[in-house]
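Student: following is a predicted model, sequence given first.
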Amino acid sequence: MSETLSILIFSENRESAGMYQTLASEFQAQILIKEKNKNNLALLMERPYDFLIDEVQNPVLNEIEFVDLLSDAAPGVPILLVSSFFYDTKDIVFGRKIAGFLLKPLTFEKLQLEVKLILKQKRDRTVEEIAEMREVPPVDSLVSQNKKLSVLFEISKSINCIKDFDEMLLHIVEVAANSLDAERATLFILDSQKKELWSKSGIGIHQKEIRISIDSGIAGEVAQSNSYQIIDDPYSHPKFNKKVDKVTGFKTRNILCVPMTNINGDVIGVFQILNKKEGLFTSDDAQFLSAMAVSTGIAIENSLLREELKNQLEKVKTTYDELYIAQNQIVKETKMVNTLELLNKIKTEMFQPQTYDALISGLKNVKNFQQVLDQINLFKEKNLSYLDNAEKEIKKSTRH
């Protein structure tokens, strides 16, 4: 290892960049942060690096394959993986290709401690251990299958962690496209009552719901047949709608279309993947997407049930609120009637003419009779005025 530690980091996560810069200062290291692609792997050929960090952003097979390429390009160089995915299956998927694994959320303390530990282990390695690490184990079908199963496991976990329906749909199509290294993906949901497929989640779809008849298009054909289709030449397919490409300017080169089923095996939707970036879609791709469609279908159906239950609860709440308002209005109006009756009783009984005349007659012999009479009249006027105003306010308040 050179005197100045050199670290190559593959990450597109801007939030982590500051943490890596702090790490460089802590270890007095030279760091280089690059996007994760095969072209940047050539940097490992230009100069040696002492340490590699790979930040895994998605639970897709491409991420696993990138770690394989890193290990092949820099045998013996420790690789630290940072991710929210593959932790439970890291030993099966990555084996000895990685020196450490940090589970997100990432903190500087965790990063610093793990790097120190890995560098110490590297210094303590024997020549035999280093030689053993450089030996590349044979890749067989079982290893490949384990990797695919691990990806499916992580995809299923990530989908079921999302509660918002629209957010979950968007995550599913992004993962589907990334998993198969395709340009576009669309997820159609079956509306069995209207016999339509609808979607508002897809790469290239801008949150606008689209609906197609189940009797039209390749997606409709797959939904009815409950079997996948691989189409290498869409423009020669009788069900392919060329108008969509003409309107959007997108050129469809190849298609993989797979039915999505629920736990009972009933079709509830369709995956449509467009344009594999390298080569054509294969039966392995179809099997992988079909396996993904099973767990996805169960998650979507559960989410739809939650949405339906949520809507029903909203309806119950709205009905209750309306009843509560109506009840309050009835109580309010009843109180108003009772209050108005009481006011009227006070006005008619307390100040009726005979009561007033009897009171005047009894006070005629009192000195300063005129002053007493003035006070009584004033009292009468003020209270009648108060009662009249109170009556008006009560009537006014019930109109709102």
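Tutor: Great, that's in hand.
Student: drop to CA atoms for contacts and neighbour counts, all remaining ones
Tutor: OK.
Student: quick one: contacts for Phe101?
Tutor: Leu80, Leu81, Val82, Ser83, Tyr87 (CA atoms under 8 Å, 6 or more residues apart in numbering).
Student: tell me how far Phe108 lies from Gln21.
Tutor: Distance, Phe108 to Gln21, using CA to CA, to the nearest Å: 10 Å.
Student: tell me the one of the contacts of Phe101 nearest Gln272?
Tutor: Nearest to Gln272 among the contacts of Phe101 is Ser83, at 28.0 Å by CA to CA.
Student: near that closest one, how many other residues are there?
Tutor: Residues lying near Ser83 (other CA atoms under 10 Å) number 19.
Student: shouldn't it be in contact with Val56?
Tutor: Yes. Here Ser83 reaches Val56: they are 4.9 Å apart, a contact under CA atoms under 8 Å.
Student: elements contacting whatever helix or strand Ile189 lives in?
Tutor: Element membership for Ile189, per DSSP states H and E: strand 182-191. If contacts are counted by 3 or more CA pairs under 8 Å, 6 or more residues apart in numbering; DSSP states H and E, strand 182-191 sits against helix 165-179, strand 196-199, strand 267-276.
Student: show me what the second one is packed up against.
Tutor: What it means is strand 196-199. By 3+ CA pairs under 8 Å, 6+ apart, strand 196-199 packs against strand 182-191, strand 210-213.
Student: now the element after the shortest one, going C-ward?
Tutor: In this case it means strand 210-213. Downstream of strand 210-213, the next assigned helix or strand under DSSP H and E is helix 217-225.
Student: mind listing what's buried in the next helix-or-strand element following that next one?
Tutor: Using DSSP H and E, the helix or strand that follows helix 217-225 in sequence is strand 229-231. Under the neighbour-count criterion of 16 or more other CA atoms under 10 Å, strand 229-231 has Gln229, Ile230, Ile231 buried.
Student: buried stuff in the helix or strand where Phe379 lies?
Tutor: Per DSSP H and E: Phe379 is located in helix 369-397. Buried positions in helix 369-397, judged by neighbour count with 16+ other CA under 10 Å: Lys380, Leu384, Leu387, Glu391, Ile394.
Student: which one of those residues is nearest Val93?
Tutor: Out of those, the member with the shortest distance to Val93 (by CA to CA) is Ile394, at 77.0 Å.
Student: distance check, the closest one against Tyr386.
Tutor: 12 Å.
Student: structure B:
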Amino acid sequence: MKRIALLLAGTLAFAPSSVMAADAAFSHWLDGKVWPAAKASGVSRATFQAAVAGLEPDLSLPDLKPTGGDDAFQAEFRSPATYLADSKLDALAAGARKRYAANRAVLDKVARATGVPAGIVLAVWGKESAFGSARIEKDAVRTLATQAYMGSRRAQFFPELVAALVILEQEHISRAAMKSSWAGALGQPQFMPSKFLSDAVDGNGDGRRDIWNSTPDVLASIGHYLKSRGWKAGRPWGVEVRLPASVPCSLEGPDQGQPLANWMRAGVTRVDGRPLALDDVGPDGHLLMPAGRMGPSFLVSDNFYVLKAYNESDVYALTIGMVGDRLSGRQSIRGDWGSVAGFSRGDVRAVQKRLESMGHDVGTADGLVGFRTRVAIGRWQAKNGLPVTCYPDRAVISALK
């Protein structure tokens, strides 16, 4: 019996990982749910089987708990100033200038085709993958399957998994070469698979859409993505402004835009004191205050919200806009950032939930201070006779948590 036990142990030690998989339900889910959806999208059985053979969930990925867990909310809250420091913007702009010199003909072609300036395309490329130098090593199919099976945002990832299988069916890239981030974003532009199918383009005319290895394809795809989301050629993303105390910070957001003339009548000027002009923002402007009254103010155009379609973060869109401007020599952010510290994302989420219970729209209670949360805080402050800052601090958290 001992000899048999040793033989069995040796067999198990060298068995394929798919045999050893503890989660048999994962394989059942792949065949019972993913395959029918993939088949309906035109994926062949051969492609499907080759893609999922021996597949196991990647338990090293973040955000796999059914509710997402609380770990992210324990992190200390960080001011937007941390991400918009001159040193970070300068480094990204320096990289953009270097790539502009090497890819000018391609970027000029993209600008003519899409209306998106070279600086904006380069800033996105730099931010998403460090101009293609970032290591993107995750197995895209495994990553997407794991997130679609056991992630906290399963409904969001399931169609992306199916889209990845469609990419393989259409032979855009091999199964082994399809690499992604931990969130399943593909290649140098970091497109989710559905966005690859809708927005990746062939920039070098070789008949392929290779966002992993072809710089012309990467740059053309970024430009096409922004154009397809509504980028208006010749219109700037926005400008930093000086906001009078009489203009409420609760007027912020894409749903509260005003004609430029209205902002001028209210006393809003460029941050250097000069009058606003159409060349600064276009005919209409939206107030943007990423740190409420505790930071600089901007008037932004619809193009700013096109940048947010790439990444929902205000800070991300500001980074892209500022780096794009620096390529043509424009100045840095001049407004001061207030000191914001001493509380966590969990504290902010508690404030958001309390505001929601009062009927305020905070967007999502995620511990991140988007424009809806800033507006809600400002309206609550005004209603209660408090100084209106439109931003959380210790006093706001103490009163609302």
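Tutor: Looks like it arrived, so ask away. The structure displayed is predicted, hence computed values, not measured ones.
Student: tm score of chain vs chain?
Tutor: Comparison of the two superposed chains (TM-score structural alignment, normalised by the length of the first structure) gives a TM-score of 0.23, and 160 aligned residues with a CA RMSD of 7.4 Å.
Student: so which of the helices and strands packed on strand 196-199 of the first structure gets nearest Arg14 of the first structure?
Tutor: Nearest of those (CA to CA): strand 182-191, 23.7 Å.
Student: and that closest one, which residues are buried?
Tutor: Going by neighbour count (16+ other CA under 10 Å), the buried part of strand 182-191 of the first structure is Ala182, Glu183, Arg184, Ala185, Thr186, Leu187, Phe188, Ile189, Leu190.
Student: what's the angle between that strand and helix 165-179?
Tutor: 140 degrees (axes from the mean of the first three to the mean of the last three CA atoms, to 10 degrees).
Student: tell me which residues are up against strand 182-191 of the first structure.
Tutor: Outside strand 182-191 of the first structure, the residues that reach it (CA under 8 Å, 6+ apart) are 169, 173-174, 176-177, 196-199, 201-204, 219, 267-277.
Student: contact partners for Leu309 of the first structure?
Tutor: Applying CA under 8 Å, 6+ apart, no residues qualify as near Leu309 of the first structure.
Student: what about it, which helix or strand?
Tutor: Assigned by DSSP H and E, Leu309 of the first structure belongs to helix 283-345.
Student: what's the first helix or strand after that helix?
Tutor: Next along from helix 283-345 of the first structure, by DSSP H and E: helix 353-362.
Student: ranges for the helices of the stretch 101-250 of the second structure?
Tutor: 104-114, 118-129, 140-150, 154-169, 193-199, 215-228 (DSSP state H, counting those that start in this stretch).
Student: and the ones you listed as a markdown table, adding distance to Arg242 of the second structure and mean neighbour count?
Tutor: As requested, these are exported to a markdown table (distance: least, CA to CA, whole Å; neighbours: other CA atoms under 10 Å):
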| stretch | distance to Arg242 of the second structure | mean neighbour count |
| --- | --- | --- |
| helix 104-114 | 31 | 17 |
| helix 118-129 | 24 | 24 |
| helix 140-150 | 44 | 25 |
| helix 154-169 | 40 | 21 |
| helix 193-199 | 38 | 19 |
| helix 215-228 | 29 | 24 |
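Student: would you reformat these as CSV and include distance to Leu287 of the second structure?
Tutor: Output for the helices of the stretch 101-250 of the second structure, formatted as CSV (distance: least, CA to CA, whole Å):
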stretch, distance to Leu287 of the second structure
helix 104-114, 26
helix 118-129, 21
helix 140-150, 36
helix 154-169, 30
helix 193-199, 29
helix 215-228, 21
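Student: out of these, nearest to Ala93 of the second structure?
Tutor: Of those, nearest to Ala93 of the second structure by CA to CA is helix 118-129, at 7.3 Å.
Student: tell me what the closest one is packed against?
Tutor: helix 86-102, helix 104-114, helix 215-228, helix 314-326.
Student: repeat that with 10 Å
Tutor: On a contact count with 3 or more CA pairs under 10 Å, 6 or more residues apart in numbering; DSSP states H and E, helix 118-129 of the second structure meets helix 86-102, helix 104-114, helix 215-228, helix 302-310, helix 314-326.
Student: next structured bit after the last one?
Tutor: Later in the chain than helix 314-326 of the second structure, the nearest helix or strand by DSSP H and E is helix 345-357.
Student: before we move on, the earlier item: helices or strands up against the helix holding Phe379 of the first structure?
Tutor: helix 283-345, helix 353-362.
Student: need those helices in CSV (columns: distance to Ser156 of the first structure).
Tutor: Output for these, formatted as CSV (distance: least, CA to CA, whole Å):
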stretch, distance to Ser156 of the first structure
helix 283-345, 6
helix 353-362, 88
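Student: closest one to Met45 of the first structure among those?
Tutor: helix 283-345 (32.0 Å).
Student: can I get the helices and strands packed on strand 196-199 of the first structure in a markdown table including distance to Lys147 of the first structure?
Tutor: Listed next are those as a markdown table, based on distance: least, CA to CA, whole Å:
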| stretch | distance to Lys147 of the first structure |
| --- | --- |
| strand 182-191 | 19 |
| strand 210-213 | 35 |
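Student: tell me which element the closest residue to Glu55 of the first structure other than its chain neighbours falls in.
Tutor: Distances taken as CA to CA, 6 or more residues apart in numbering place Val82 nearest to Glu55 of the first structure, at 4.6 Å, with adjacent residues excluded. Following DSSP H and E, one finds Val82 of the first structure within strand 79-83.
Student: can you name the element that comes right after that strand?
Tutor: Past strand 79-83 of the first structure, the next helix or strand by DSSP H and E is helix 90-93.
Student: give me the buried positions along that next one.
Tutor: The neighbour-count check on helix 90-93 of the first structure (16+ other CA under 10 Å) flags Lys90, Val93 as buried.
Student: check which helices and strands it sits against.
Tutor: By 3+ CA pairs under 10 Å, 6+ apart, helix 90-93 of the first structure packs against helix 61-73, helix 141-160.
Student: now render these as CSV, adding distance to Met336 of the first structure and mean neighbour count.
Tutor: CSV is the format used below for these (distance: least, CA to CA, whole Å; neighbours: other CA under 10 Å):
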stretch, distance to Met336 of the first structure, mean neighbour count
helix 61-73, 73, 17
helix 141-160, 55, 18
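Student: mind putting those helices into CSV with distance to Arg134 of the first structure?
Tutor: Below are those laid out as CSV (distance: least, CA to CA, whole Å):
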stretch, distance to Arg134 of the first structure
helix 61-73, 9
helix 141-160, 18
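Student: of all the ones you listed, which one is nearest Arg306 of the first structure?
Tutor: Among these, the nearest to Arg306 of the first structure by CA to CA is helix 141-160 (12.7 Å).
Student: can you check what angle separates the closest one from helix 61-73?
Tutor: Going by the same axes, to 10 degrees, helix 141-160 of the first structure makes 130 degrees with helix 61-73.
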